[in-house]
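Visitor: Below: sequence and its predicted model.
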Amino acid sequence: MIPARSFEGRSVALFGLGGSGVATAKALAAGGAAVTAWDDNPESVCKAEREGLQTANLRGADWSTFSSLVLSPGVPLTHPKPHWSVELARAADVEIIGDVELFSRERTARAPGAPFIAVTGTNGKSTTTALTGHILRAAGRDTQVGGNIGRAVMTLDPPEPTRNYVVECSSYQIDLAPSINPSAGILLNITPDHLDRHGTMQHYASIKERLVAGSETAIVGVDDIWSAQIADRLERTGREVVRISKRLALTGGLYADGTELMQARDGKIRKVASLEGICSLRGQHNAQNALAALAACLKVGLKHDEIQAGLSTFPGLAHRMEQVARKGNVLFVNDSKATNADAAAPALSSFPRIYWIAGGLAKEGGIEPLRGFFPRIAKAYLIGEAAPAFSATLGDDVAYEISGTLDAAVAHAAADAAKDGAVEAVVLLSPACASFDQYRNFEVRGDSFRQAVAALAGVDMIGGTN
């Protein structure tokens, strides 16, 4: 735990008592703050009280006594309407911050030189965070990994000068972290997402920009117009910018040439790393993730051979193009993390012959943006609420069935793929949808896929859960 000592002696309101909220409340209390916590869910309040936290309904509180409102990231800050706790805090001129801001202040106070890599982007940030942490650990660095992936940021070990931090930051967290100041800030990409929370693409992009704008070195993917414009703006302000691209041969920066990672600098081009034969980093999207990790690790002092060694031993992440089993010529891949069309595109682009399981709670645009990948799909197996709409999009272009449930989709896809004469046929769960119509979250959906595959006769499971 990181005790939030910069809040010692202050009275702090905290709203949102999920896992990260409870962890943050404990960190504040450990640092000497007087914390008053609340949640709209009575069960969460009761659980927090059982864990020794002081709770009180903040609607009736005297907000003039609070120095800060610490808000859980999932609570609406601006759109579609500010949460009532936000309105009360603003009326009392109380600052509104989140757990990443607490971490940033503690690092600045305790160990401002501690290497801090912050990762954001619409897609790819979890893999990039895990990969960067893996490379640093493989090189022998004391490394803490958390934030929007795995451990809540305030449960990490306290800042020390030689302790490295790799923190995944969602747009929600950045919105609540005004002083975030990483050694290396990574912005992978920006595509439409979370617009119900941020209102417009302009607002969403501006929040993402804050992370790299506060960084010593801004590492920016320039394959989309929003991010490319951010890189240009930052460079004009004098910020050190490292551009990365998975598809453009840059004249300055890092880019992918197939599986080779290239560096262009001072008019010279050289290979700095390779992804050849690394199955966990298969696909163009993973080239971008690797480029970002490479740039960040160079920033904090790793050598090229250390980075290559870390890339080569990266096991991958569960639910992100996770290879879970084989049966004859059929490979089973769990990409449950693909909760929108843009997130599903990398997996669909990585395999030539796909038996695609898709569906769930659809997001805006459905699967129309994936039309270019339809020739790769041998057949689609549609599940959940999105099945009728997805079937209309597929139309006569792709053979499909409405399977309804994931178990049925796995059984039918496996049977059809077994008859395929391709060198490798892939049964791919890449839903392009949220999971909430049938599952609590994408992890539960991915675990269900793995269990359904394991129940098939004659399958060889691969490597546990990564």
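Guide: Received the coordinates, thanks.
Visitor: drop to CA atoms for contacts and neighbour counts, all remaining ones
Guide: OK.
Visitor: Most remote residue from the middle of this protein, which is it?
Guide: Within the chain, the residue lying farthest from the chain centre (CA atoms, centre = their mean) is residue 62, at 37.0 Å.
Visitor: Check it against this one:
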Amino acid sequence: MISVTSFAGKTVAVFGLGGSGLASCLALKAGGAEVIAADDNADNVAKAAQAGFTTADLRAVSWANFAALILTPGAPLTHPAPHWSVLKAREAGVEVIGDVELFCRERRRHAPNAPFVAITGTNGKSTTTALIAHLMKVAGYDTQMGGNIGTAILSLEPPRIGRVHVIEMSSYQIDLAPSLDPSVGILINISEDHIDRHGTLEHYAAVKERLVAGVQQGGTAITGVDDIWCRNIADRLDRAGKRVVRISVRNPLPDGLYVEHETIVRASGAARSEIARLGGIGSLRGLHNAQNAACASACALAIGVATDALQNGLRSFPGLAHRMEQVGRRGNVLFVNDSKGTNADAAAHALSSFADIYWIAGGKPKAGGITSLTEYFPRIRKAYLIGEAAAEFSGTLGDRVAHEMSGTLDVAISSAARDAEASGLAEAVVLLSPACASFDQYRNFEIRGTAFRDIVQALPGVKSVV
């Protein structure tokens, strides 16, 4: 745990008592602050009280003595309207910040030169974060990983020289970290997302930009340039005097890292050098993962990882659970769990990564269905439809893709495994990438993915993927 000393002797309100909120309460109390904890959820308030924290209805207390409001990222700061606690704080002239801001202040106080990597982007944040942490560990670094990827940042070990903090950040977390100053900041990409919380795409992009714009002096800003938003941001960072490393998986660059023929290439003027090869790395298949790998490689190089250690780290990366996770192989059949593919855009990444697919799809449908995936239909040998969306998906597939109404995951896996094995293909892929939420049959996508993994690994003759 990181003790937050910057509010020692002061009173701080903490609103939102989930995992990161309780971690903030513990860290502040350990650092000598008086904590007043609150939440709109009575059960969360009761848990905080049982943990020994003072709780209160922040609507009914004086804010005169509060030094700050530590806000959960789940509560809106600006759109569609500020949370009531934000309005109370503003009315009292109290700053509103989040747990990442507390981390930044502690780092500046005690270990300002400790490596701190912050990662954001509309897509690919978690894979890039996990890959960077893996590369650092393989290279022998003391590595702490957390933030939006799972472990609350204040639950990690404290910053110190030689210890690398690798932190995934959502736009909500960036919004609550006004002095965010990583030594390496990574902005992977920007596309329309979370407009309900940011009002416009322009504001959403501006929030994301703050992560790389805030890179500390002497640090490195790594920015994808395959979308117009990020290209413009990279240009602004250049003009501001930041050290910028541009990343592309679509075009060669005159300066930066780009991916060509499954190889990460570093360009500097007329010089070109091969950094790493991605071919044959199952956990990094697809153009989207090439972008993640290039960003992670640029980060590793900025920190000082040698290219041979970088290549070893890329090859040994296991990937993330439920995201194109290779869970088994039997003969010519590879089984891939992409349960995180809960909409058509996410499923497109998986479908674009394989050639001969026996596709398990369906669940609780989302707006638009799978009509946007028609360009990938030629890759699908057969589809196995499950859950509430089965009839709708059958109508979309029509005569263009052979399919059957499997109904449940176990039936779909059995049928797909049988057909894939009988295909005679050099490699047939049984792919769960549902393009749907799980809530009709499973409580969340993780439980659905775990069920897929368990069923596959129970099939006779299935071996783990090395």
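Guide: Sure thing, it's come through. The structure displayed is predicted, hence computed values, not measured ones.
Visitor: what lines up against residue 251 of structure 1 once you look at structure 2?
Guide: Correspondence of residue 251 of structure 1 to structure 2, assessed by TM-score structural alignment: residue 254.
Visitor: who's in contact with its match?
Guide: Counting by CA atoms under 8 Å, 6 or more residues apart in numbering, residue 254 of structure 2 makes contact with 267-270.
Visitor: Buried subset of those residues as a ChimeraX selection?
Guide: Buried subset of those, written as a ChimeraX selection, criterion 16 or more other CA atoms under 10 Å:
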select :267
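Visitor: of the contacts of residue 254 of structure 2, closest to residue 286 of structure 2?
Guide: Among those, residue 267 lies closest to residue 286 of structure 2 (CA to CA), at 22.1 Å.
Visitor: Settle this for me: that closest one is touching residue 257, isn't it.
Guide: Yes. Using CA atoms under 8 Å, residue 267 of structure 2 is in contact with residue 257, at 6.2 Å.
Visitor: residues in structure 1 aligned with stretch 222-242 of structure 2?
Guide: Using TM-score structural alignment, stretch 222-242 of structure 2 pairs with 219-239 in structure 1.
Visitor: For the matching stretch, list every residue counted as buried.
Guide: Of the residues in stretch 219-239 of structure 1, 219-223, 226-228, 230-231, 234, 239 count as buried by neighbour count, 16+ other CA under 10 Å.
Visitor: Mind checking what secondary structure residue 419 of structure 2 has?
Guide: Of the three states, residue 419 of structure 2 takes helix under DSSP: H, G, I helix; E, B strand; the rest coil.
Visitor: dump the residue contacts of it.
Guide: For residue 419 of structure 2, the contact set (CA under 8 Å, 6+ apart) comprises residue 358.
Visitor: go with 10 Å
Guide: Residue 419 of structure 2 makes contact with 333, 358, 381-382, 413, 428, 430, according to CA atoms under 10 Å, 6 or more residues apart in numbering.
Visitor: those helices in the stretch 51-200 of structure 2, which residues are they?
Guide: Counting by DSSP state H, counting those that start in this stretch, the stretch 51-200 of structure 2 has helices at residues 84-92, 99-110, 125-138, 171-175, 195-198.
Visitor: same question but for the stretch 251-400 of structure 1, I mixed them up
Guide: 284-299, 304-312, 341-350, 387-394.
Visitor: most tightly surrounded among those helices?
Guide: Counting by mean count of other CA atoms under 10 Å, helix 284-299 has the highest mean neighbour count of the helices of the stretch 251-400 of structure 1, with a mean of 24.
Visitor: My guess is residue 358 of structure 1 contacts residue 390. True?
Guide: Yes. Contact criterion CA atoms under 10 Å: residue 358 of structure 1 and residue 390 qualify, at 8.4 Å.
Visitor: any residues in contact with both of these two?
Guide: Common contacts of residue 358 of structure 1 and residue 390 (CA under 10 Å, 6+ apart): 367, 380, 382-383, 402.
Visitor: hmm, back to that, with distance to residue 204 of structure 1 as added columns, please give the helices of the stretch 251-400 of structure 1 in a markdown table.
Guide: Below are the helices of the stretch 251-400 of structure 1 laid out as a markdown table (distance: least, CA to CA, whole Å):
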| stretch | distance to residue 204 of structure 1 |
| --- | --- |
| helix 284-299 | 21 |
| helix 304-312 | 31 |
| helix 341-350 | 16 |
| helix 387-394 | 27 |
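Visitor: Out of the ones you listed, which is closest to residue 94 of structure 1?
Guide: helix 284-299 (35.0 Å).
Visitor: okay, that closest one sits on what stretch of structure 2?
Guide: Using TM-score structural alignment, helix 284-299 of structure 1 lines up with residues 287-302 of structure 2.
Visitor: Tell me roughly how far that stretch lies from structure 1 on average.
Guide: Here the mean offset of stretch 287-302 of structure 2 against structure 1 after fitting is 1.3 Å, by mean CA distance after the TM-score superposition for structure 1.
Visitor: Give me the neighbour count for the aligned partner of residue 356 of structure 2 in structure 1.
Guide: By TM-score structural alignment, residue 356 of structure 2 lines up with residue 353 in structure 1. Residue 353 of structure 1: 21 surrounding residues under other CA atoms under 10 Å.
Visitor: Surely residue 353 of structure 1 touches residue 329?
Guide: No. Residue 353 of structure 1 lies out of contact with residue 329 (CA under 10 Å); the separation is 11.2 Å.
Visitor: what do those two both touch?
Guide: Counting by CA under 10 Å, 6+ apart, the contacts common to residue 353 of structure 1 and residue 329 are 417, 420, 422-426.
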